[in-house]
Structures are given as C-alpha cells and as structure tokens.
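Trainee: Just to be clear, the model below is a prediction. Sequence and coordinates:
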Amino acid sequence: MDIRKLPNLGALRAFEAAARQESFSRAAEELFVTHGAISHQIRALEEELGTPLFARHGKRVSLTPAGRTYAACVRDALLDIARATQALRAGARHERRLVLSTMPSFAARWLTPRIGRFIELHPQLEVELRCSISLIDFTRDDVDVVIRLGNGTWPGLHAEKVLDEVFFPACSPGFNGGKLPAQPGDLRHCTLLRSVDEPWQPWFEAAGIHDIPEPRSGILYEDSAMMLQAAIDGQGVALVRRSLATNDLAAGRLVRLFDIDSAYAWDYYFACPPALLKTQRVSAFRDWFMDEIALFRTEYMQLERAHTIAA
C-alpha cells in the first residue's frame, strides 16, 4: 500500500464531518469554513475516488452505501490520529511538568521564597508545588519529587540527606516592649508559643533548665509556619526551626535568643524514584536545589557569626 496515494487530509476531514452531520452546512460550521468549501472538497474527493459518496436531493444530502462504508473507515482512522496526537502532546507536556511535594511549613518559609529562581532558569517547565504532611506513594500519586523530614529509609527510592535541623528560641525584636529575655531562665516569665512538632522540653534540657514545665496554655499550632508568624507578630517566644526562621532572622523580623540549639530527630531528604532522577526536569531541579541548600548554609553561618558578635 502506497501512503502517498492517500486523499487530501482536509478533504477527508470535510467528508467525515459532513457524513456525521449529514449536512454540508453543519459540517461547514463545525470546521469554520464556508458551505461552498465543504461542497468543493467532497466533490473533488468523489472525483479522485471515482464514486459518489453523497446523493444530492436539492439542498439535502444523504450518504450512498459506498459513502457510508467509507465514512466509518475514515472516522476510525481520524480517531486513531487524534488519539495518537493527544498522547504525544500529553507526553511532551508531562516532560515539561514538574510536581513537587513537601510540608506546608517548609514550602511557605523556605521553598516559596526561592523557587522563583528555579523558574527563571527553566521557564520551559511547568512547576506544581503540593503541600502535604502525608507520605507519598509514587506508584499512585502524580508526584516527581518529595522533600521530607525523616530518616531516609524509604525502600525503592533515591533518598539523599540535604539538611539537618535544629531548634532555638526566637521572638520579635519588639516582644515585651523590646525587653527581651537575657538568660534562658528568663523564659519562665514569658509567653511560650506551642507547636505540635516542637515541644520545649528537649531545648530546656539542652539549656540545663529543669524547673520550667512544658507550656500547656495558649494556642497549640499544628503548622510550624503559623507559629513562626505568631512570634513575628509579637505574641510570644517560639521554639523555631533553623530552616524556617533564617529568612525572618536575616530580615530582622525575628531575633534569636541565646546560643543554644536542640537537635531534631529527623533530617530533610530529597527523594524520588531512581528512574525519575534521570529525567531532565527532576535532574534540573535537584541541581538547583542542592545549590540553594549550599547557599542557605552559607547565609546561616553568616547570621550565626553576626549573632555571636552582637552577643
């Protein structure tokens, strides 16, 4: 079979529409052409095939038996082309679409202020950022990369530690009229903000304080970013994560209290299926993300030095 002898695709589209609508006028409306254009293309197709496809009854038309058989075959062939085209476009779009998943607090305070730089470097990618504290099932969920706190033991995944985490107290520089706690023990006289994920006792132990109980009153924040905002607004002293508080410390919206850290049990991990790591979109994001992590470490070290000098 010589594919070069196929009729003109435009004529076949006109014929399929006219056969389905059983009207040259409605086919013309569907294809955004004139009635005359449809009539001309079908007449030319009939001449090329050597057989009438429509019987004309004044302004009305009806398919001939040969036309009805041919219309079914042409419709199937055009549907196959349409499906193949859709699949190709979807595949190309999938390669341009990068879906990231991380915790709401990390997204709000760390990733969102920085992700614009990645988009500027890769404008061809469509980036979708999803926020969830739930674990991701890569076999079911439409996600390319996760950034999660954990221990990194996720079978079948490429998981690499990118950042450790520590806690320390911080508050607004205007908290308590600007009279900030001078010693860790002064916290017993302060409003201590509470979070589901950041209990105070580990930090109290690191600071050698044994007579301040875990706070039980006030709002218990489920999201660390919300508690951080409460501290910025001067509502109390928060035990903050280094990763979430650095931007606000650098901007002067928060002040770190004391040079005492308490370690967090989990670390931040970059994770994805090994096959996805080889794709251009995920590889590009990983390279950018690792550069941003290195920049973050440098920025925080500078903040720590400035805090030590000020203290």
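Mentor: That came through, no problem.
Trainee: hey, let's count contacts and neighbours off CA atoms from now on
Mentor: OK.
Trainee: On the three-state scheme, Q124 is what?
Mentor: coil (DSSP: H, G, I helix; E, B strand; the rest coil).
Trainee: Second structure follows, compare the two:
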Amino acid sequence: MTALKSFEAAARLNSFTLAADELNVTQGAISRQIKLLESILNVTLFDRKNQQVVLTEAGRYYAQHVAESLHYLKSAATQTIAFAQPGHQLHIGIVPAFGSRWIIPRLRGFASEYPQVHLRLSTISGGDLAFALDEFDIALVVGVGDWPKAMVHQLEKEELVAVAAPPWIEKFNIRSPGDLIGPPLLVHTDRPTLWSKWFDINDIDAGALVPAPLALEQIVMIIEAANAQLGAA
C-alpha cells in the first residue's frame, strides 16, 4: 500500500520531491517505493531525465487505475464502519491537543452518522506508535509517517505558529519574529527542536536560544503555560 500511495502522489504531481512533501517522507523513500513497484511489475513507470521524472506510457496507464483503486479503497473503508455490529468499539489513539480541540467537537456528528459504533479514545504520541500498533484500530499522531507496520495516510501538513499572551508580548516588546530570541521560550519535551525549526523557517539565525525554566510534555499544557505568561509557545 505504501508503494502504491507513493506512486500515485509522484504520478499526480510529476515530482518525487513534491510527493515526498505531501506524504511527509523523504525523496529517497519515494524513490525506493517506485523502484520496488517497477521491480514487482517488471516495467519502467517513470523516465528519469535531467533530475526530472516523466511517466512512461505504462506509467500513465497504471497511474489512472491506481488512483481509482486507492479512492475506492478509502471509500470502502469509510463505508465499512457503517456495517459494524451494534456495540462494536473503535479504539482510536490521539495526541491530547488534537483530541480535545478537533476530535471532541466533531463526535456528535460522527455518533449521529454511525450510532452503532462505540468509540474509545486513548492518548498517544508519535514516538509511542511504533510500540503500540496492536492496541489501536486508528491512531492520529504527529510524525513523518515512518511506521512500516502501519498503513499511513497524511491528514494535514503541520504549520508552526508562535503564540504568546498579550501581556507577555508587551513585557518583552515583541514586534517581529526576531524579537523572540532572548525571551524565555516554552519547550516541548518530545519535540525539543521545534523552536530551531521555526526560526529556520523564518530565516532567522537563532544562535543560542533561551529556554524557559519549564519543559512540558503536552501541547495542551504548553498552551496553558503561554496563557499564564510563562513564555512563548
């Protein structure tokens, strides 16, 4: 399934790089999956010229049918839920912030459409998923999608946005992204490099960052700490 999804994205976007960005994996991972498919089918799917990839005639034919098949499988999986026996429990692993701010507000609509499905929600992180795949029917986590034993589907790309309480912003006279170098920055213990990535995205030489004297494991706690004026998040 991973190879088919990699091929579909590369064929649709005419680029291994763009496919890698969409699926949140490396370009090398896309290339390996395409080579695996070509080996299995014993046919060349892409012509590779001048660092560009172009579908062959066989590739165009295969791409059309793969896209249709993946769409059908996704639709079938969704509809199959409706056939669950009364009392069937769907165990979902979620990161707490996503669960409380996105999943919970939508549960009423799900329950109305699938009243026979009982949900069990448990917290999990992307780092835990590799060790807990057998525990969940579905897991919604943040990560690069590198879980070989799972069928992975990207929901959204992550967007990094810096936030802070208005009084804290005034206290440290924050007027531009660069002004965040120096004031205390709240740290996510599972993802300690987030601030470095954010500064890189904004083309800012962060140098030596000043972490707040408080490290937190959950995004929900980090948001509350920012509201309490303990640092920027």
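Mentor: Thanks, I have the structure now. Here the structure is a predicted model, which means the values were calculated and not measured.
Trainee: TM-score for these two?
Mentor: The TM-score (TM-score structural alignment, normalised by the length of the second structure) is 0.52; 145 aligned residues with a CA RMSD of 2.8 Å.
Trainee: Spit out the contact partners of L18 of the second structure.
Mentor: Contacts for L18 of the second structure (CA atoms under 8 Å, 6 or more residues apart in numbering) come out as A10.
Trainee: What helices and strands are in contact with the biggest helix by length in the second structure?
Mentor: If you go by DSSP state H, the second structure has its longest helix at helix 57-80. Secondary-structure packing of helix 57-80 of the second structure (3 or more CA pairs under 8 Å, 6 or more residues apart in numbering; DSSP states H and E): helix 2-13.
Trainee: now the helices for the second structure?
Mentor: Going by DSSP H, the second structure shows helices at 2-13, 16-23, 27-41, 57-80, 96-98, 107-113, 126-132, 166-171, 194-201, 219-227.
Trainee: how about those helices in JSON lines, adding distance to L119 of the second structure?
Mentor: As requested, these are exported to JSON lines (distance: least, CA to CA, whole Å):
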{"stretch": "helix 2-13", "distance to L119 of the second structure": "27"}
{"stretch": "helix 16-23", "distance to L119 of the second structure": "27"}
{"stretch": "helix 27-41", "distance to L119 of the second structure": "34"}
{"stretch": "helix 57-80", "distance to L119 of the second structure": "15"}
{"stretch": "helix 96-98", "distance to L119 of the second structure": "16"}
{"stretch": "helix 107-113", "distance to L119 of the second structure": "9"}
{"stretch": "helix 126-132", "distance to L119 of the second structure": "18"}
{"stretch": "helix 166-171", "distance to L119 of the second structure": "38"}
{"stretch": "helix 194-201", "distance to L119 of the second structure": "32"}
{"stretch": "helix 219-227", "distance to L119 of the second structure": "22"}
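Trainee: quick one, which of the ones you listed is nearest to Q154 of the second structure?
Mentor: Counting by CA to CA, Q154 of the second structure lies closest to helix 16-23 out of those; the figure is 6.0 Å.
Trainee: Which residue range of the first structure does that closest one align onto?
Mentor: The aligned range for helix 16-23 of the second structure in the first structure is empty, by TM-score structural alignment.
Trainee: Can you mark which positions in that helix are buried?
Mentor: By 16 or more other CA atoms under 10 Å, the buried positions in helix 16-23 of the second structure come out as F16, T17, L18, A19, A20, E22, L23.
Trainee: And the residues you listed, which is closest to L180 of the second structure?
Mentor: Of the buried residues of helix 16-23 of the second structure, the one sitting nearest to L180 of the second structure (CA to CA) turns out to be E22, at 29.8 Å.
Trainee: so how far is S100 of the second structure from the closest one?
Mentor: Separation of E22 of the second structure from S100 of the second structure (CA to CA, to the nearest Å) stands at 26 Å.
Trainee: Is there a neighbour count for the residue opposite Q235 of the first structure in the second structure once aligned? I'd like the number.
Mentor: Aligned against the second structure by TM-score structural alignment, Q235 of the first structure finds its counterpart in L230. Close neighbours of L230 of the second structure, defined as other CA atoms under 10 Å, add up to 19.
Trainee: was I right about L230 of the second structure contacting L216?
Mentor: No - between L230 of the second structure and L216 there is no contact under CA atoms under 8 Å: 11.6 Å.
Trainee: Show me whatever sits in contact with both of these two.
Mentor: Residues touching both L230 of the second structure and L216 by CA under 8 Å, 6+ apart: L186.
Trainee: picking that back up, tell me which of the helices of the second structure approaches I181 of the second structure most closely.
Mentor: Closest to I181 of the second structure of the helices of the second structure is helix 194-201 (CA to CA; 9.1 Å).
Trainee: ok, and what's touching the closest one?
Mentor: Residues from elsewhere that reach helix 194-201 of the second structure, judged by CA under 8 Å, 6+ apart: L160, V161, P177, V187, H188, D205, A206.
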